[in-house]
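K.L.:
just the structure for this:
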Amino acid sequence: MQSEAPGRISLAGAYAFGYGALGMAQLEGEDPDWFNALDPLDTLFLGTVWPQNFRDEFEFANARDAWLQMLRDTVHWDDIQQFVAIVVEASEELGLAIDEGELMLLVAGRLGAARLDRRRIPRDLLPEVALAESRVARGVSPDYQLPVPVADAAGRVERFWAGTELDLPQDGTAVDALRAGLRLLGRAGMPVREESSTLLPALYVALVAKDDEELAQAGERATAWAMGLPGDSPLIPVADALLVGHGMAMSADTLLGHLFAVPAFTEPVRSLDRRWHSSPGIAFVDLAFEMGISQVRTRAGKVTKLDPEAIAALRAQHRRFEAAFGRPPAPDEPIFFDPKSRLPRMPSLETFHRDSVALWRELGLDPAWIHAYEQTRGLLPRPDGTFFTESDEDEWNLAINEYLERDGGQEPDNDGNLQIIRTVAVMADLKTAAKDPEHGVSLVRMLDSDQHELLQSFLLHMSEFLSGQLREDAVVATAAHEYARAWAGGQLAAEVRRESGAPADSAPISEVKILLTAAVAVFAQANG
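P.N.:
Here you go, the predicted model:
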């Protein structure tokens, strides 16, 4: 640290300053509670601003994110990514969590060897200067003017409030999220229409908040989330209008009239803006996943990157829990539960494992893969043939080799086995979509954005069969039309109706969303 020139600091130096600041605060008893949640990337950022203090964890985390975003277009971003890679490598090598004190100390000694003490960050890229005029530091611009309300604002506002009385499915837009949030707060006894202060918390509750968050914290957290939105977020004009309108003590109806003049208010909210980001301990894992690292070990446990298909499946399982028990799961309750139990309990692991082995045998998985599945207590490659971590892959290969050498078994048909896994994954999606409209909505959105390659490939491979079923089976055609209407509205429903009326010898359908409705209809018919 002594070699760092004033106003210029390397990443290694910043990390050393941050780690030292943590140690000094602990020794002097002045460390806030949220210091305990700092990860290595938080610690590095702390070193760039030391000895500056922050009001709370929200201000700290929002400043960290804004600074990291600013570095993305500079040569220093490569160093940030190298820093993350070094920490993860050390974590895997030593079996320690990335936010474990012992590992954080050991990492400091590795940064010099990686030459992260060479390149200096100039003063104008350090947070004190770089963020001085940012929205994170200054808040909403003092020159901000609310947009002029649209001509039919009064009517739209009345229709909006009428919608809060109905339990409607959300369409993904900010206005619909606000409607759902206000309905929730209203049912909790809050006077949602009397003042505009309820609008931002309502939007936050519907878009971001977890089920176990206390409503009493929604106001503070909503403001932190709104102020920490990424600089390129389309939602910023909506957030700024809500912040300014509340500051002007404007009525809820008047502020809503202004909001309807903001284009982003009636547009879908991107997934990035639906995430809570204003706390320590978040940015490191997010960046690791962005870099292609699939698993990070933290003190809270292993954090694994889920693909969109897995996320949709977990949300569907969450809805199954609510359907079974009439409420969302508590933080300490298993989302995967024993369907025979009256209380939310994990199924017996022994029973689950035994039944899984029997299922894979029945489906035709090779004996070598069955052996490896049993020996590793449930490991299987993902549908693309990869594993979450190198250690998982090593453990799997060891079990396969053990089977071949000890039992003299045949080499497994890896391609055939992967095809079985892929088919099971697709069938699970079709089964869930047949019973859960929201899962169908998720699948349509993933197909729209090319996020579900496995499902897309399956549908195109089965296009000729599915096209024939849609055009020749009236029951399938009717069901497919209803699925289309429920998942995506009138346009997709009209496309399904048009294709179902085409001659049987027409060219196979190439639109995967239409094929999806047909596939689910065929599956539902075959399975009663």
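K.L.:
C-alpha only now, for contacts and for neighbours.
P.N.:
Will do.
K.L.:
stretch 41-59: how far from the chain's middle?
P.N.:
Centre-to-centre, stretch 41-59 and its host chain are 25 Å apart (CA atoms, centre = their mean, to the nearest Å).
K.L.:
how about residues contacting that stretch?
P.N.:
By CA atoms under 8 Å, 6 or more residues apart in numbering, the residues outside stretch 41-59 that reach it are 9, 11, 13-19, 21-22, 34, 60, 64, 84, 126-128, 136, 224, 278-281, 283-284.
K.L.:
restricted to strands, list those residues.
P.N.:
Using DSSP state E, the subset of these located in strands is I9.
K.L.:
and the strands in this protein?
P.N.:
Assigned by DSSP E, the strands in the chain fall at 9-10, 120-121, 295-298, 301-304.
K.L.:
got the end-to-end distance for stretch 377-392?
P.N.:
The first and final residues of stretch 377-392 sit 11 Å from each other (CA to CA, to the nearest Å).
K.L.:
correction: the previous question concerned stretch 146-161.
P.N.:
Start-to-end, stretch 146-161 (CA to CA) is 21 Å.
K.L.:
buried residues in it?
P.N.:
By neighbour count on 16 or more other CA atoms under 10 Å, the buried set for stretch 146-161 is L146, P149, A153, V157, F160.
K.L.:
please give me the structure for this one as well, since I'd like to look at both together:
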Amino acid sequence: MTGPGSARPPRAWEGDMGKASRKKRKQRAQGAARAVSAEAAAGDGPQALGDAALGRLLRSNEPGKLSLAGAYAFGYGALGIAQQEGTTPYWYQEMDPLDTLFLGTVWPKSFSDEFEFANARDAWLRLLRGTVHGKGILRFFREAVAASEDLGLPVDDGRLMLALIGRLETAGLDQRRLPRRLLPGPALQDCRAVFGPSPDLPLPDPPVDAKQRVKRFWKGRDDKRWADDTPQAVLRDGLHRFHDDELPVREESGLLLAALYAALLTKPGELLEDMGEHASAWASSLDEASPLVPVLDILIVAPELEMSVSETLGRLFAVPAFTEPIPSEALLWTSSPGLALPRLAFELGIPQVSALDGVITPDLLDWVGMRTRMHLSAVARGQSDDLEDTESADGSDSTPQESDDRWAKRREAVRDTVREKIRKKSGGATPSLRRFDRPVERIWNADGSSVVRISTDSPHGQELKEALAGQRVAFREKFGRDPGPGDPLFFDPDADEPTRLTWEYIDNMLLDMTERAAEMGIEPAFLHAWRELGYVVTEQNRSTFTTAEVLAFSRAVARHWQAGK
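P.N.:
Predicted coordinates for the structure are as follows:
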């Protein structure tokens, strides 16, 4: 990331190559892709047709002269090279067809990490919208989703990704070349999502009453934040959290962006050592047209310009967006592979996307983003040896307590390191990251997995305990046995075998409740918001959600309430 007055660093995927080098790499891509495809392409099914199309597209396209189908073929070839040579970046495991398409547009260049890749991908997709090639992206997307449905395979399954190549050729996506000016290298020159704020970024002058505003900012703190959806309120909350953990928030302007991100998007298990990098990726990911960008740009450049915390806050008060509601597009994490395709699906009204990790629905998009960034960060730290917290080293199932203890030790070790670094830098006491006892608490692990704990020391906790006990009785009466480790406790009452409740079942139940909302004494807008987002926020469970999730739910309630007036 660069700041004002500094030179923009080159990206690994920029620049041209010599003709001989391109030819050599193209030959390697053909060989590697065929080697990876050989097993899946046996026979004359969709995979075999895809393998044949792969060869044709690799011969008829070359870097810089690509159709959409050709770009996807080169992206598939790039995955093949990485797999064959054993150089696969850890984040390739999350790639789906839309990611693979984008990867092919820059091949044989590469990306430094998943954040640079995903932010560049999203910026490129935004650039193509409204063009004839944007329509081509939509056709590509629809072919990928249709292939998933026709073959009964997840969109990121290797067999589907190979079969898709043949479908793209049949759909005519090999006919039109992408203009060079629309390829990521030329098109994303000086793009904020990739390079950060412009080196010539003008910073606003603080208002005349900046000192008074900053004083009021530090004094204000409201624990009832349902309506506090401004960057000012969320940042203040994040800084108070960091202050409670004895971080030097009044001295280090570099903590401001991390504090805003932490209060808005993080789960409790997200490690402090990851927050700076994640915050920077999130802040860079937004469309340059977003009203929040001027706020984020100040937070990005402040530490580079060695601005004090007070000066930074003063300049923030000169930006109207600092005291206006946070835009809805900023409430989702997008800076990881595997997120653009389902997001596009939901924008187009497609209700769900099948992926290797499970079916993704709109209500899960925030969770999938959270899980992906935390999981990949854990892998990057070398913690991939036991990321599935339900399986031990000998292959036997571990208990939730054993998993909790293992992750707790890892979290504490990282926190000790962070505390020590801050203690040395600030000369203050070592921060203690406190936990608060709640009736219902979700304990998040650093890889995005979690476990729910229910305290029975409160009336609400006791009610939940009794409800769960009632479900066990219902399960025993329905199936004649106690639920096992893999059985759903909340099951479909009409199924002959233990079957997890589908979202369709729950949605129909909520729809029935909305029709009887008045007699039940429930605000219909509350139920409509539940149906729209797939989750419900109450005073009792609010602590299990991020601020972004709470804001999304409260806004949905307000929108449905206004529509029902």
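K.L.:
give me the TM-score for these two chains.
P.N.:
Remark: TM-score between the superposed chains equals 0.67 [TM-score structural alignment, normalised by the length of structure 1]; 401 aligned residues with a CA RMSD of 3.8 Å.
K.L.:
circling back: of all the buried residues of stretch 146-161 of structure 1, which comes closest to L466 of structure 1?
P.N.:
F160 (40.4 Å; CA to CA).
K.L.:
quick revisit: of the contacts of stretch 41-59 of structure 1, which belong to helices?
P.N.:
Of those, the ones assigned to helices by DSSP state H are 11, 13-19, 21-22, 60, 64, 84, 127-128, 136, 224, 283-284.
K.L.:
now restrict those to buried residues only.
P.N.:
The buried subset of these (16+ other CA under 10 Å) comprises 11, 13-19, 21-22, 60, 64, 84, 127-128, 136, 224, 283-284.
K.L.:
and the counterpart of W91 of structure 2 in structure 1, how far from L68 of structure 1?
P.N.:
With TM-score structural alignment as the criterion, W91 of structure 2 lines up with W34 in structure 1. From W34 of structure 1 across to L68 of structure 1, the span is 20 Å (CA to CA).
K.L.:
same thing with R118 of structure 1?
P.N.:
Distance from R118 of structure 1 to L68 of structure 1, by CA to CA: 19 Å.
K.L.:
so for those two, which residue has more residues nearby?
P.N.:
A direct count of neighbours by other CA atoms under 10 Å for R118 of structure 1 and L68 places L68 higher, at 17 against 13.
K.L.:
which residue lines up with that one in structure 2?
P.N.:
Match for L68 of structure 1 (TM-score structural alignment): L125.
K.L.:
got the contact list for that match?
P.N.:
If you count contacts by CA under 8 Å, 6+ apart, then L125 of structure 2 has G134 around it.
K.L.:
follow-up on the earlier one: now render the buried residues of stretch 146-161 of structure 1 as JSON lines, adding distance to A216 of structure 1.
P.N.:
As requested, the buried residues of stretch 146-161 of structure 1 are exported to JSON lines (distance: CA to CA, whole Å):
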{"residue": "L146", "distance to A216 of structure 1": "28"}
{"residue": "P149", "distance to A216 of structure 1": "31"}
{"residue": "A153", "distance to A216 of structure 1": "31"}
{"residue": "V157", "distance to A216 of structure 1": "27"}
{"residue": "F160", "distance to A216 of structure 1": "25"}
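K.L.:
nearest to M291 of structure 1 among those residues?
P.N.:
Distance to M291 of structure 1 across these (CA to CA) is lowest for L146, with 38.8 Å.
K.L.:
translate that closest one into the numbering of structure 2.
P.N.:
Under the alignment by TM-score structural alignment, L146 of structure 1 pairs with L203 in structure 2.
K.L.:
and what of A16 of structure 1?
P.N.:
For A16 of structure 1, the residue aligned by TM-score structural alignment is A73.
K.L.:
repeat for G101 of structure 1
P.N.:
In structure 2, the residue equivalent to G101 of structure 1 is G158, according to TM-score structural alignment.
K.L.:
what count of nearby residues applies to that match?
P.N.:
By other CA under 10 Å, neighbour count at G158 of structure 2 equals 19.
K.L.:
now do the contacts for the match of L146 of structure 1.
P.N.:
Shown in contact with L203 of structure 2 (CA under 8 Å, 6+ apart): I298, R315.
K.L.:
hey, where'd the helices end up in the stretch 401-550 of structure 2?
P.N.:
Counting by DSSP state H, counting those that start in this stretch, the stretch 401-550 of structure 2 has helices at residues 459-479, 503-515, 517-520, 524-533, 547-563.
K.L.:
check the gap between the residue nearest the centre of structure 2 and A144 of structure 2 for me.
P.N.:
The structure's structure 2 has its C-alpha centroid closest to G369; by CA atoms, centre = their mean the separation is 2.3 Å. Noted for G369 of structure 2: a distance of 21 Å to A144 of structure 2, by CA to CA.
K.L.:
before we move on, what about G276 of structure 2?
P.N.:
35 Å.
K.L.:
cool, and T230 of structure 2?
P.N.:
38 Å.
K.L.:
looking at these two now, which is surrounded by more residues?
P.N.:
Counting neighbours by other CA under 10 Å for T230 of structure 2 and for A144 shows that A144 has the greater number, 26 against 17.
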